[in-house]
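Student: quick one: sequence and predicted model below, then my questions.
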Amino acid sequence: MHWYQLDGVEVPTDPAVTQLSTPFATVDAGRIEHNVGVMHEVLRGAGAVLAPHGKTTMAPSLWRRQLDAGAWAITVATPAQARVAAAHRVPRILHAGAVVVPADIRSLGALAVGGAEVIVWCDDPKSVELLASHYPSDAPALGVLVDRGTAGARTGARTVGTALRTAEAVRACDRLTLHGVAAWEGSLRTANGPATGDDVAAFCREVVETFTAIESAGLFEVPRPVISAGGSQFPDVVAASFAGLRERALVVLRSGCYLTHDDGMYHRSSPFDADRRTPGLLPAVHVWGSVVSRPEPGLVLVNVGKRDIGSDEPPRATQLRRDGRVTEFPGDGIARPLNDQHAHLQVIEDADVRLGDLVRFGISHPCLTFDKWRTLQVIDDCGAPVPAVIGGIQTWF
């Protein structure tokens, strides 16, 4: 049975996407398999393992596909997401951040009692104190990674000293077990804007320094401690920066968006697309709508809006379909503006765009499109004249 048949979503009697009510979102099964293969080769070459960020899709069937491909864990961002992962029998859950609410801390203990291995982050001795105070005494020990940050970024101990004190606090608690060091390079910023690969490499050296200091102090409590970073933009830089530790540490990347990729920010920033020695990732998720109005000669309205597709940058219409014929969208396809339920698209005045035409949009940043849908249709080939629906996936936001 395929991953896209696990959620019990029924395939329509007529599986052609042209029979679906618009708007709808699709995932291309073949492209998912391609992207899984690309990441497998990247990890093999880097000597690393993957704990992909589950918040990208919040789709347990896709998590299962990632685990079946060898993922070491599924990463989550909130205790609620951790509970979803445990309910769907994810065996190891990495909570990328501190947990400070007593009820949430107790719930982690319940997940551990239920059989899930849970690992959380801490960046300060006080967060360790909160964990130790509220984590159930009868639950299996809770794994902890020391979160290393840097000035102006997101969470994380700002100095090696703070990281060491945090590690010492974990080691002093019999309910907690120190598993390693984690970081997130995606929040780095410079005076000129987003960080570059050089900035990320410099930050990773600080993370390695932190790991080495804790290791030298004899504080790790597992035979092969974890060192983890690597979102979807700089996994190559992170893997290269941590390569010197591979013999004594488990290098864990957390890239999540590789699975579906996109036509926007990750297409522009992915090292796999830029490195011609590595097969590029393919955008596997799209949102589709119908032309519902041509009120002016140069204006087309499609029934796709902010409630259907991520809008942190304007989505772009890429294809037009009619009667089994596929053409490029006649114009730049950029939705300006994007309303709640409509995309405004500019075209040349005599463009052959008709009411009822099916329009395919590329997305940017998968996290902010998946959360718009409870069900996404799985199709065989998003480039086919009439793609066929072969299954479905459900999300758990």
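Tutor: That came through fine.
Student: for the rest of this, base every contact and every neighbour count on C-alpha atoms.
Tutor: Will do.
Student: now the lengthiest helix in the chain: buried residues?
Tutor: For the chain, the longest helix by residue count, based on DSSP state H, is helix 197-216. Buried residues in helix 197-216, counted by 16 or more other CA atoms under 10 Å: 200, 201, 203, 204, 206, 207, 208, 210, 211, 213, 214, 215.
Student: counting contacts, what elements does it pack onto?
Tutor: helix 160-171, strand 176-182, helix 235-242 (3 or more CA pairs under 8 Å, 6 or more residues apart in numbering; DSSP states H and E).
Student: okay, those, which one's buried deepest?
Tutor: strand 176-182 (a mean of 26; mean count of other CA atoms under 10 Å).
Student: OK, contacts around residue 271?
Tutor: 233, 234, 235, 236 (CA atoms under 8 Å, 6 or more residues apart in numbering).
Student: name the member of these with the shortest distance to residue 309.
Tutor: Ranked by distance to residue 309 (CA to CA), the contacts of residue 271 are led by residue 233 at 21.0 Å.
Student: another one to put next to it:
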Amino acid sequence: MDDRELHEHLIGQQGSRAALNTPVLVLDLDRLERNIAAMQAKAMEKGVALRPHAKTHKSVDIAKRQVAAGAVGICCAKIGEAEVMVDAGIAGVLITSPVAAPAAIARLGQLAGRAEGLMATVDHPQVARAIDAALADSKAMLDVIVDIDPGIRRTGVASAEAAVELARAIADCGHLRLRGVQFYCGVQQHIEDFAARREAIEERTDYLRTVVDALSEAGFPPEIVTGSGTGTHAIDLKLGVFTELQAGSYVFMDTQYLDCDLDGSGEAPFETSLAVDSRVVSANHSALVTIDSGFKSLSTDGGSPRVSSGAAPETVFAFMGDEHGALVGPDIGTSLRPGDLVSLVVPHCDPTVNLYDNYHVVRDGTLVGIWPVSARGRAR
């Protein structure tokens, strides 16, 4: 049975979160909406646009709420995600990873013909020319952003000189229009200490300024400077170089970001809205119980999940295989019994979300909706 067959009858029933089949991805609607409003307010206060990253939530329902709150559009990591969002009526989509494979470039050409405000990143003249050729058939124009490598050598031009070279190549393309640059410091997002993160971002921002200056001197002043993330949003807003932010995980707040002092206050500026609800399936040892969430229910790249309710906060989680996890703590095998509910804060929200078909949206413990993870699996 799928999620709707299992749970649709519970919508609107008071306290129905407790009746959900587990493991299940749960989204607290009130917290989500407060997070969306809080980040939008921070950006607006500084006169900076917000184009949140939908690779985090992969949800048309959440993207529409972000745009309704004032976002200028959304970011997508892959063209498959962008197709889902565009076909759902979301305007202002920026594809943040280079689209370089021939089949993907052909799809990009088709998407540009039907997408309002679509933008794509490029980091190589050859790719720019290939995209331009694909657009010739549809006679569409596409706004493009030069991706700048922040030092991790994943994507992006490697120098200011390369950025200028690429800008000149784009200028020679009849169907491309250069709008600006992208600079995403992914490594720095999760530096836990605020002062250390600020120092690292200030150094990288100095480099970004040299690239912007080189492009401006060559006759290509960037209209858009896009990047940043949940981990560095407060620092980037203060530095004032970005014209728009791409933060994404703020809507959920996973353990990786909860470990970070995001704004120097020592307090989390956003609430934890996402959880995986699980149940105890075995309790035959005094210091250990087994729950029904394992590798297939939780991402493993961000450490371990943490207990948010149902057991003591200091309870230790350990993966026990594909289907199971262990909760370890003094006398936990006597305080928890089979069938008891335990809610977990996820370790890395993006890949955890991608494991599920739907969000189970709750308000005050009551299931109020089932939203599809619209772009689940759209990695190509």
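Tutor: Structure's in. What do you need? Since we're looking at a predicted model, the values are computed, not measured.
Student: what is the nearest of the contacts of residue 271 of the first structure to residue 12 of the first structure?
Tutor: Checking those against residue 12 of the first structure by CA to CA gives residue 233 as the nearest, at 36.8 Å.
Student: the closest one corresponds to which position in the second structure?
Tutor: With TM-score structural alignment as the criterion, residue 233 of the first structure lines up with residue 231 in the second structure.
Student: make a markdown table out of the contacts of residue 271 of the first structure and add distance to residue 112 of the first structure.
Tutor: Below are those laid out as a markdown table (distance: CA to CA, whole Å):
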| residue | distance to residue 112 of the first structure |
| --- | --- |
| 233 | 32 |
| 234 | 32 |
| 235 | 30 |
| 236 | 33 |
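Student: from those, pick the one nearest residue 342 of the first structure.
Tutor: Distance to residue 342 of the first structure, by CA to CA, is smallest for residue 233 among those, at 30.3 Å.
Student: tell me how many other residues crowd that closest one.
Tutor: Other residues lying near residue 233 of the first structure total 22 when counted by other CA atoms under 10 Å.
Student: for it, list the residues it contacts.
Tutor: Applying CA under 8 Å, 6+ apart, the residues near residue 233 of the first structure are 186, 266, 269, 270, 271.
Student: just say helix, strand or coil for it.
Tutor: coil (DSSP: H, G, I helix; E, B strand; the rest coil).
Student: residue 303 of the first structure touches residue 343, doesn't it?
Tutor: Yes - using CA atoms under 8 Å, residue 303 of the first structure makes contact with residue 343 at a distance of 6.4 Å.
Student: the more surrounded of these two?
Tutor: Applying other CA under 10 Å to residue 303 of the first structure and residue 343 shows that residue 343 carries more neighbours, namely 26 against 20.
Student: what's the match for the more buried one in the second structure?
Tutor: Aligned by TM-score structural alignment, residue 343 of the first structure pairs with residue 325 of the second structure.
Student: roughly how far apart are that match and residue 219 of the second structure?
Tutor: Distance, residue 325 of the second structure to residue 219 of the second structure, using CA to CA, to the nearest Å: 57 Å.
Student: for the stretch 1-150 of the second structure, which segments are assigned as strands?
Tutor: Ranges of strands in the stretch 1-150 of the second structure, per DSSP state E, counting those that start in this stretch, are 24-28, 49-50, 74-76, 93-95, 119-122, 142-147.
Student: out of those strands, nearest to residue 313 of the second structure?
Tutor: Closest of the strands of the stretch 1-150 of the second structure to residue 313 of the second structure is strand 24-28, at 18.6 Å (criterion: CA to CA).
Student: and the closest one, what does it pack onto?
Tutor: Applying 3+ CA pairs under 8 Å, 6+ apart, one finds that strand 24-28 of the second structure contacts strand 274-285, strand 358-363.
Student: residues contacting that strand, please?
Tutor: 273-278, 353, 356, 358-363.
Student: on that earlier part again, out of the contacts of residue 271 of the first structure, which one sits closest to residue 108 of the first structure?
Tutor: Of the contacts of residue 271 of the first structure, the one sitting nearest to residue 108 of the first structure (CA to CA) turns out to be residue 235, at 28.6 Å.
Student: so that closest one sits against residue 251, correct?
Tutor: No - using CA under 8 Å, residue 235 of the first structure makes no contact with residue 251, being 11.1 Å away.
Student: intersection of neighbour lists for these two?
Tutor: Common neighbours of residue 235 of the first structure and residue 251 (CA under 8 Å, 6+ apart) do not exist.
Student: any idea what residue 357 of the first structure aligns with in the second structure?
Tutor: Per TM-score structural alignment, residue 357 of the first structure is aligned with residue 340.
Student: how deep is its match tucked in, by neighbour count?
Tutor: The local packing of residue 340 of the second structure (other CA under 10 Å) involves 15 other residues.
Student: for residue 361 of the second structure, same thing?
Tutor: Count around residue 361 of the second structure with other CA under 10 Å applied: 23.
Student: what residue of the first structure matches up with it?
Tutor: Alignment note: residue 361 of the second structure maps to residue 378 in the first structure; criterion TM-score structural alignment.
Student: give me the most central residue, the second structure.
Tutor: Ranked by distance to the mean C-alpha position of the second structure (CA atoms, centre = their mean), the top residue is residue 56 at 2.4 Å.
Student: in contact with residue 66 of the second structure, which residues?
Tutor: 36, 52.
Student: how about a cut-off of 10 Å?
Tutor: 33, 35-37, 39-40, 50-52, 54, 60, 72-74, 251 (CA atoms under 10 Å, 6 or more residues apart in numbering).
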